[in-house]
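Undergrad: quick one, fold the following:
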Amino acid sequence: MAANGGLHYLSGELIVTTSSTGAVSISPSSFFYSDNSSVPASPANGSQTVTVTMTSVASTLSVPSLTPGRFLINGTIYVRPAPDQPKVSYSGSNVLESYLATDGQTVDESLLGTGYTTVPLSGLLSSAPSELVTDNNFGLLTSTINGQSLYNQQASWQAGSAYMKVVRQVVGNTVGVGDCVAPETTGTNITPCSTTVSTLENFFPYASALDGTTYQLADGQITTLAGVRAWVANTALSTATPEYRVFYQSNGGIYAGYLIKDGTPLQIAPSGGATPTNFYIFLNSAALQSIKSAVNF
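TA: Predicted coordinates:
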């Protein structure tokens, strides 16, 4: 709820350098920001539009420009805005998040929230629960470099600080698409893998630079997917949330995408390459402000 400060998801990539004297600096091309989401009223009053903003958690860094996602629906490519424009509603005892394309009407992806657990925070930030360090980008701050910390280790969580663990799954088969080869694009006209081959049977074998794999026709199944004739790999890609490589026929060429199957749980890869976890961590406003106050770069 907006009245309670909303929820905040940390994203970051820190490029750290050290001088010959051991001084630590953060490259200005780094980022450490928060996606801030809130709704004006409860979905019990009907579907609510989520307000999403992005703000830098570190005063010295900027919010990066994000590449909009693109999705294939009934044979048509739709672009998702960045930041997102979701709506939320109740589906029984669960929460349905419907993400809209730039037309403000077409739903390109739906997520069903089935579990919400709130964890209070108190004491020093340096004594944060281990899952907040490993399963959230708060962990980017916890490395000590040349004996120097990226945040004030004596800082404490503000009163009322907490985070929420959210378990969600994909509703319906979701097909994301993108450029198969250069040039890189951002709109609905994506770059195909081939303009000389028009049928999937004649496309393979195909050496994918995206995946570092040479695909054979027998490595997948041909089916109708998202309104097009598509080949779907039998084996998932090495992503936290299982995705399957897709090649599909359209406009006399072959294009690339990926499939997340209906009911797939959203997962995130923790730091250190451990087994993906099936929950995302969102901070409340007090927790976010605590981190902002403690960052020292």
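
Undergrad: hey, let's count contacts and neighbours off CA atoms from now on
TA: Fine.

Undergrad: the helices in the stretch 51-200 of the chain, which residues?
TA: Ranges of helices within the stretch 51-200 of the chain are 130-134, based on DSSP state H, counting those that start in this stretch.

Undergrad: near the closest residue to N94 other than its chain neighbours, how many other residues are there?
TA: The shortest distance from N94 to any non-neighbouring residue, by Cα to Cα, 6 or more residues apart in numbering, is to T114 (5.2 Å). Using other Cα atoms under 10 Å, T114 has 14 neighbouring residues.

Undergrad: G139 now?
TA: G139 has 17 nearby residues by other Cα under 10 Å.

Undergrad: swap in the one 4 residues further on?
TA: For S143, the tally of surrounding residues (other Cα under 10 Å) stands at 12.

Undergrad: separation between it and S34?
TA: The gap separating S143 from S34 is 20 Å, by Cα to Cα, to the nearest Å.

Undergrad: re the thing from before, so the residue nearest to N94 is in contact with G92, correct?
TA: No: contact criterion Cα atoms under 8 Å: T114 and G92 do not qualify, at 10.1 Å.

Undergrad: for the stretch 151-297 of the chain, which segments count as strands?
TA: 162-171, 174-178, 206-208, 213-215, 220-225, 228-233, 244-250, 253-260, 280-283 (DSSP state E, counting those that start in this stretch).

Undergrad: so how far is the last one off the chain centroid?
TA: Averaging C-alpha coordinates over strand 280-283 and over its chain gives two centres that are 12 Å apart (Cα atoms, centre = their mean, to the nearest Å).

Undergrad: got the contact list for that strand?
TA: 7-10, 132, 135-136, 162-167, 267-268 (Cα atoms under 8 Å, 6 or more residues apart in numbering).

Undergrad: and of the strands of the stretch 151-297 of the chain, who's closest to V57?
TA: strand 280-283 (12.5 Å; Cα to Cα).

Undergrad: going by neighbour count, list what's buried in the top strand by length along the chain.
TA: Counting residues, the longest strand in the chain under DSSP state E turns out to be strand 107-120. Buried residues in strand 107-120, counting neighbours by 16 or more other Cα atoms under 10 Å, are found at V107, D108, E109, S110, L111, L112, G113, Y116.

Undergrad: please give the structure of this sequence too, so both can be compared:
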Amino acid sequence: MISAKRTPAAILVAISSLIVAACGGGGEAGSDKASAMADKTGRAQSVEPVLSTNQQIFESFILVPSEGSFFLHWNLPYAGATSPSVNYAFSDYGLLTASPLTNGPQLSAQSSPQNITTTLGLPTPGVTRVLKNGAVIVAGTVNRVSYVDADVRVDTLSADNTTVAFSEIRSNYETVPLTGTIASTPADFAHFHNSFFSNATILEATATYLPGAAYLKFAQTNKGDRYNAFDCTTATTGANVSPCRTGTTLTAALTAGIVSNSDGTTYRLANGSITVVDGVSVWVATNPRPQSATLSATVQYRVYFALNGNVYTGALTKDGAVLGGSAYVSNPAGTTAVDRLTFLPFDIRLNKAAHDSIVAAMKI
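TA: A predicted model of the protein is given here:
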């Protein structure tokens, strides 16, 4: 016969036994999670990957059926007339056909440049060279996009479309709508595109943005140390950058001193230290390059490196460094470029409606 009345101790024992039973009878540590992840047949359930907010915003511009993530390139005067022999304005865009979330890293080739003016020509394409794997390589126009935690990783590939030239992590994405007239453009967008908005001869201020026009604003940080390679004397366009010194060693060249006109400095051995990068001896300056030389929010360090009996130059952007975007004239009365400019620590991309709105408003 079972008594209908229980003591408090008996109730505690009964409750405890129920808790143990519900938890799987006190099995090995971790068995609870394993049980929760198994379906009725005992097979482990897969967890569907989910886009982060950053990745959702990124894909809203670049993943088909979207029509591309557009970027503007320009050399336009702050005010006054443009010169066809000097100035230009063009755009290009990137597009993904599949999401990196479920399909792994994806290649995105930058489109051919589109001239967005009727009075100016397209410039000769520039090149970016980096010291990588013991040699100077040329960055191409193809990016490899993948997702890292909640952020977006973009690897710029070399011309062979395989070797990674350099990488960046993009984060803090936000979408900003563009509505009303060109004259009412949000400050971040206008500042980033500086001369388009400061020079009254470039855009029609009364033109209006197309329905759905918007832009992306995001932050970028450098992934891994990046050693850019520059021409020291003669301008070149391939991997064979022009040297600063020939037939000498890095130590000998820097003991004598190497003048950098852009940095306004004579660099000497004591102004930095020598390290070895992928088998190449590289001297790195202790202090950053002056902002008057970089005209960017990105902090860079002058480097000289020895390769094939010659000494070459470039700049180091350290791992984790914030990559600057554009700059705008905030103090027209400033006596130097740095005094006149404010350097922006973010980047911007346009959707097609925003891009087409700017193109339609162009007066040149």
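
Undergrad: count the residues that sit near V276 of the second structure.
TA: 11.

Undergrad: what's the counterpart of it in the first structure?
TA: The alignment partner of V276 of the second structure in the first structure, by TM-score structural alignment, is T224.

Undergrad: contacting residues for that match?
TA: A230.

Undergrad: which SS state does L101 of the second structure fall under?
TA: Put simply, L101 of the second structure is helix when judged by DSSP: H, G, I helix; E, B strand; the rest coil.

Undergrad: would you mind confirming that it makes contact with D149?
TA: No: in this structure, L101 of the second structure is not within contact of D149 by Cα under 8 Å, at 10.6 Å.

Undergrad: average offset between the longest strand of the first structure and the second structure?
TA: Overlaying the second structure shows strand 107-120 of the first structure at a mean distance of 0.7 Å from the equivalent residues (mean Cα distance after the TM-score superposition for the first structure).

Undergrad: re earlier: between L101 and D149 of the second structure, who's got more neighbours?
TA: Taking other Cα under 10 Å, L101 of the second structure and D149 do not tie; L101 has more neighbours (16 against 10).

Undergrad: by how many degrees do the longest helix that the first structure contains and strand 107-120 diverge?
TA: Counting by DSSP state H, the longest helix found in the first structure is helix 285-294. Using axes from the mean of the first three to the mean of the last three Cα atoms, to 10 degrees, one finds that helix 285-294 of the first structure and strand 107-120 are set 80 degrees apart in direction.

Undergrad: what do we get in the second structure for K261 of the first structure?
TA: Mapped onto the second structure by TM-score structural alignment, K261 of the first structure lines up with K318.

Undergrad: list the contacts of the residue lying closest to its match once chain neighbours are set aside.
TA: Spatially, and ignoring its direct neighbours in sequence, K318 of the second structure is nearest to D225 (4.6 Å; Cα to Cα, 6+ apart). Shown in contact with D225 of the second structure (Cα under 8 Å, 6+ apart): L316, T317, K318, D319.

Undergrad: D225 of the second structure corresponds to which position in the first structure?
TA: Match for D225 of the second structure (TM-score structural alignment): N173.

Undergrad: its match and L96 of the first structure: what is the separation?
TA: 15 Å.

Undergrad: what does D262 of the first structure give?
TA: 14 Å.

Undergrad: quick check: buried residues in stretch 153-171 of the first structure?
TA: 155-158, 161-171.

Undergrad: coming back round to it: for A274 of the first structure, which of the strands of the stretch 151-297 of the first structure is the nearest?
TA: strand 280-283 (15.1 Å).

Undergrad: that closest one vs the second structure, average offset?
TA: Mean for strand 280-283 of the first structure is 0.8 Å (mean Cα distance after the TM-score superposition for the first structure).

Undergrad: contacts only, for L203 of the second structure.
TA: By Cα under 8 Å, 6+ apart, L203 of the second structure lies in contact with I182, F196, F197, I358, A361, M362, K363, I364.

Undergrad: let me know whether the fifth one touches L210 as I believe.
TA: No: taking contact to mean Cα under 8 Å, the distance of 10.8 Å between A361 of the second structure and L210 leaves them out of contact.

Undergrad: related to what we said a few turns ago, more crowded one of D262 and L96 of the first structure?
TA: Using other Cα under 10 Å as the criterion, D262 of the first structure and L96 rank with L96 on top: 24 against 14.

Undergrad: roughly how far apart are the aligned residue in the second structure for that one and T82 of the second structure?
TA: Correspondence of L96 of the first structure to the second structure, assessed by TM-score structural alignment: R153. Separation of R153 of the second structure from T82 of the second structure (Cα to Cα): 37 Å.

Undergrad: for stretch 210-227 of the first structure, buried residues please.
TA: So, applying 16+ other Cα under 10 Å, buried residues of stretch 210-227 of the first structure: Y215, L217, G220, I222, L225, A226.

Undergrad: what about it, start to end distance?
TA: First-to-last residue span, stretch 210-227 of the first structure, Cα to Cα: 24 Å.

Undergrad: now do that stretch: distance to the chain's middle.
TA: For stretch 210-227 of the first structure, the distance to the chain centre is 24 Å (Cα atoms, centre = their mean).

Undergrad: quick one: whatever helix or strand Y93 of the second structure lives in to the first structure mean distance?
TA: Using DSSP states H and E, Y93 of the second structure falls within strand 88-94. Its aligned residues in the first structure lie a mean 1.1 Å from strand 88-94 of the second structure after superposition (mean Cα distance after the TM-score superposition for the first structure).

Undergrad: what's that strand aligned against in the first structure?
TA: Going by TM-score structural alignment: strand 88-94 of the second structure matches residues 31-37.

Undergrad: rewinding a little: hmm, the match of K261 of the first structure is touching T221, no?
TA: No: counting by Cα under 8 Å, K318 of the second structure does not reach T221; the two are 9.5 Å apart.

Undergrad: returning to that earlier point: generate a PyMOL selection restricted to the buried subset of the contacts of L203 of the second structure.
TA: In PyMOL, a selection of the buried entries from the contacts of L203 of the second structure looks like this (16+ other Cα under 10 Å):
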select buried, resi 182+196+197+358+361+362+364
